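Participant: Below are the sequence and a predicted model for it; my questions follow.
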Amino acid sequence: MPKVASILALALLLLGGVGYFDANADIYRYEDEEGVVHFTDAPTDKRFKIFMRDIKRDRKLRTTFKLARFTRDPAEFEPIITQCAQEFGVDRSLVKAVIHAESGYNPNAVSPKGASGLMQLMPKTARDLKVANSLDPRENIRGGVRYLRFLLDTFRGDESLALAAYNAGLSRVAQYNGIPPYQETRTYVDRVLTYRKSYQTTN
């Protein structure tokens, strides 16, 4: 269960008096129908919104973006990304961010779990998306963007939940009714959204 505190508990936390939350975690909040404000460091409900970001982790993510070394020139895939983003109505910056986080623009990337290509499609997902060759950049990007569209529609445009499902699977997001409490998934969502902001400033 997520660790939830009242406003008073948060105030004490900020003063260093109570250790309710992981010191290296983001803190989220939402106000319910009765005006009660809730805080957590492990949101499982989409009503929670970021309240206080882990500055050290955020800075690290931004530094990672600046220092990243790509296997291939991202500009090489720009026409495919633009075409697929327009076809499925997905923000081009979001597509770039997912590719950046998933493969670092390496079309031949294969994970230990079997995910492959620029957008790291799992074999079953690739089959469902009618992707015959996940290592073909055009097929992979089209399949990945189509899958992103499906996830965005499933979660009514909530990008954080869509990205969490892209990383951990639809069943996990459904199980926890929000972003699963896995550090890998939380970091992934933060990383992709951070990359997206950087791409938005360069587009």
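Facilitator: Yep, it's here.
Participant: C-alpha only now, for contacts and for neighbours.
Facilitator: Noted.
Participant: Please enumerate the helices of this protein.
Facilitator: Assigned by DSSP state H, the helices in the chain fall at 7-14, 55-67, 78-88, 92-103, 123-128, 137-154, 159-168, 170-176, 183-202.
Participant: Which one, of those, ends up nearest to Lys113?
Facilitator: Closest to Lys113 of the helices of the chain, according to Cα to Cα: helix 123-128, at 9.6 Å.
Participant: Check what contacts the closest one and list those residues.
Facilitator: Contacts to helix 123-128, defined as Cα atoms under 8 Å, 6 or more residues apart in numbering, come from residues 114-116, 132, 134, 143.
Participant: Reformat the helices of the chain into a markdown table and put distance to His38 and mean neighbour count next to each item.
Facilitator: Shown next, in a markdown table, are these (distance: least, Cα to Cα, whole Å; neighbours: other Cα atoms under 10 Å):
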| stretch | distance to His38 | mean neighbour count |
| --- | --- | --- |
| helix 7-14 | 7 | 14 |
| helix 55-67 | 21 | 13 |
| helix 78-88 | 36 | 16 |
| helix 92-103 | 30 | 23 |
| helix 123-128 | 37 | 15 |
| helix 137-154 | 26 | 21 |
| helix 159-168 | 19 | 22 |
| helix 170-176 | 18 | 15 |
| helix 183-202 | 19 | 17 |
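Participant: nearest to Lys49, of those?
Facilitator: Minimum separation from Lys49 across the helices of the chain (Cα to Cα) falls at helix 159-168, 10.5 Å.
Participant: Need the contact partners of that closest one.
Facilitator: Counting by Cα under 8 Å, 6+ apart, 46, 148, 151-152, 154-155, 171-173, 178-180, 185-186, 188-189, 192 sit against helix 159-168.
Participant: can you check stretch 141-157 too?
Facilitator: The contact list for stretch 141-157 (Cα under 8 Å, 6+ apart) reads 80-81, 84-85, 88-90, 95, 118-119, 121, 126, 129-131, 158-159, 161-163, 165-166.
Participant: Included below, for side-by-side comparison, is a second structure:
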Amino acid sequence: MKINVHVLGRYGISSLLLAGCCHFVYAGQTIYQLRDSNGSTLLTNKKSRYNHLQVEKKTYYPDSNIHSYSNWGSSEASVLPSYSRNKNAYDSIIRQASQTYGVSEGLIKAVMHTESGFNVHARSPVGAQGLMQLMPATARRFNVSNAYDPQQNIMAGAKYLAWLLKRFNGNTSLALAGYNAGEGNVSKYGGIPPFRETQDYVRRVTSRYQNLYTEGLSTNSISPSPASSQGRIIASSDNYSTGSTTAANIQAAKYQRQIIAQADGSFTDAPAGSYATANATASAKIYLSE
């Protein structure tokens, strides 16, 4: 079978002229099957260049984000040492994206953890870029001009997740499968596609979300810490009672409430000696404005 390949446009292969049939998949593009005057079949993603030919079939191949990703360490929590300092560096953008598009902060961070290990310069062998590993077609779809810019990358990744969650009626597993393998493949197979990479991806992100980020972006330490050590005390109350009346604690504990100005400009009224863990905290946050 003789195949003439015409290289046109920025996509590399724009058309194939062949005297027979050929299996052709082009992610993120519509492929048109045209009939030439000599009876040959023409496959192209540039229909406008062949308006004189009859369209026999057109097929859209959704963009796919499937690519090999790193485990980023032997445990769910670990990342490569060189990027461990970045684990919380983008939390403010994640929070903004969450509020803008209504996607859980923890889910966005779990996807980022799995996709790039918090490496802002990450690039996969198939071209996925940045923290949320956006494929070029996905970046264009969400108007990203620089996929390595954290703000643009995270906002686009969250917007795509929001779109997928809406499409799949809030089913997080299907949304994650769509993020990795393309929404077309999820629809085609009626669920998580039978791709080992995608199935592993969904398990990995879900596990990190449930075990690391289900409480959002909280990264408080487990050890106790006096409230006065968090910042400058700007106001203090008299001792107050917790009101506990359990048999084990008839005598109510006493704490002194304080308003503390922290180094980052925020305020807290955490009582002295309070405890905080990844899953619970005794601290109460307050926000003051002039």
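Facilitator: Structure received. Quantities reported herein were computed from a predicted structural model and do not represent experimental measurements.
Participant: Got a TM-score for the pair?
Facilitator: The TM-score (TM-score structural alignment, normalised by the length of the first structure) is 0.67; 144 aligned residues with a Cα RMSD of 1.9 Å.
Participant: Would you write a PyMOL line that selects the buried entries of the contacts of helix 123-128 of the first structure?
Facilitator: The buried residues among the contacts of helix 123-128 of the first structure can be selected in PyMOL (16 or more other Cα atoms under 10 Å) with this line:
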select buried, resi 115+116+134+143
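Participant: For His100 of the first structure, state which of the contacts of helix 123-128 of the first structure is nearest.
Facilitator: Ser116 (13.6 Å).
Participant: aligned partner of the closest one in the second structure?
Facilitator: Using TM-score structural alignment, the partner of Ser116 of the first structure in the second structure is Gln129.
Participant: so who does the closest residue in space to its match that isn't next to it in sequence touch?
Facilitator: Nearest residue to Gln129 of the second structure, sequence neighbours excluded (Cα to Cα, 6 or more residues apart in numbering): Arg123, at 4.7 Å. Contacts for Arg123 of the second structure (Cα under 8 Å, 6+ apart) come out as 129-130, 133.
Participant: swap in Ile80 of the first structure?
Facilitator: Per Cα under 8 Å, 6+ apart, neighbours of Ile80 of the first structure: 138, 141-142.
Participant: got CSV for these, with distance to Tyr105 of the first structure too?
Facilitator: Formatted as CSV, the contacts of Ile80 of the first structure follow (distance: Cα to Cα, whole Å):
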residue, distance to Tyr105 of the first structure
Arg138, 13
Ile141, 11
Arg142, 15
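Participant: ok, those residues vs Leu61 of the first structure, which is closest?
Facilitator: Checking the contacts of Ile80 of the first structure against Leu61 of the first structure with Cα to Cα, the nearest one is Ile141 at 23.8 Å.
Participant: Would you quantify the distance from the closest one to Phe155 of the first structure?
Facilitator: Distance of Ile141 of the first structure to Phe155 of the first structure, given as Cα to Cα, to the nearest Å: 21 Å.
Participant: and what of Arg191 of the first structure?
Facilitator: From Arg191 of the first structure to Phe155 of the first structure the distance is 19 Å (Cα to Cα).
Participant: what's the answer for Leu129 of the first structure, then?
Facilitator: The separation that Leu129 of the first structure has from Phe155 of the first structure, given Cα to Cα, amounts to 19 Å.
Participant: and what of Lys49 of the first structure?
Facilitator: 16 Å.
Participant: With Ala174 of the first structure instead?
Facilitator: Taken as Cα to Cα, the span from Ala174 of the first structure to Phe155 of the first structure is 10 Å.
Participant: could you show me where the strands are in the stretch 1-150 of the second structure, in order?
Facilitator: Listed in chain order, the strands of the stretch 1-150 of the second structure (DSSP state E, counting those that start in this stretch) span 3-7, 13-18, 29-35, 41-44, 54-61.
Participant: start and end residues in the first structure for the shortest one, please.
Facilitator: Strand 41-44 of the second structure lines up with nothing in the first structure when matched by TM-score structural alignment.
Participant: Burial check on the residue lying closest to Asn86 of the second structure once chain neighbours are set aside, number of neighbours?
Facilitator: Once flanking residues are discounted, Asn86 of the second structure sits nearest to Phe118: 5.8 Å by Cα to Cα, 6+ apart. Using other Cα atoms under 10 Å, the number of residues around Phe118 of the second structure comes to 26.
Participant: For Leu151 of the first structure, see how far away Gly157 of the first structure is.
Facilitator: For Gly157 of the first structure, the distance to Leu151 of the first structure equals 8 Å [Cα to Cα].
Participant: before we move on, what about Arg186 of the first structure?
Facilitator: Counting by Cα to Cα, the gap from Arg186 of the first structure to Leu151 of the first structure is 17 Å.
Participant: Straight-line length of stretch 5-14 of the second structure, end to end?
Facilitator: Stretch 5-14 of the second structure has an end-to-end distance of 8 Å (criterion: Cα to Cα).
Participant: In the first structure, what stretch matches that stretch?
Facilitator: The aligned range for stretch 5-14 of the second structure is empty, by TM-score structural alignment.
Participant: Over to stretch 149-156 of the second structure?
Facilitator: Alignment of stretch 149-156 of the second structure against the first structure: residues 136-143, by TM-score structural alignment.
Participant: repeat for stretch 113-120 of the second structure
Facilitator: Mapping stretch 113-120 of the second structure onto the first structure (TM-score structural alignment) gives residues 100-107.
Participant: Just give me how far that stretch sits from the chain centre.
Facilitator: Counting by Cα atoms, centre = their mean, to the nearest Å, stretch 100-107 of the first structure is centred 14 Å from the centre of its parent chain.
Participant: Also stretch 167-184 of the first structure?
Facilitator: Between the centre of stretch 167-184 of the first structure and the centre of its chain there are 11 Å (Cα atoms, centre = their mean).
Participant: residue contacts, the aligned partner of Leu193 of the first structure in the second structure?
Facilitator: Using TM-score structural alignment, the partner of Leu193 of the first structure in the second structure is Thr206. Residues near Thr206 of the second structure by Cα under 8 Å, 6+ apart: 110, 173.
Participant: Recalculate using a threshold of 6 Å.
Facilitator: If you count contacts by Cα atoms under 6 Å, 6 or more residues apart in numbering, Thr206 of the second structure has none.
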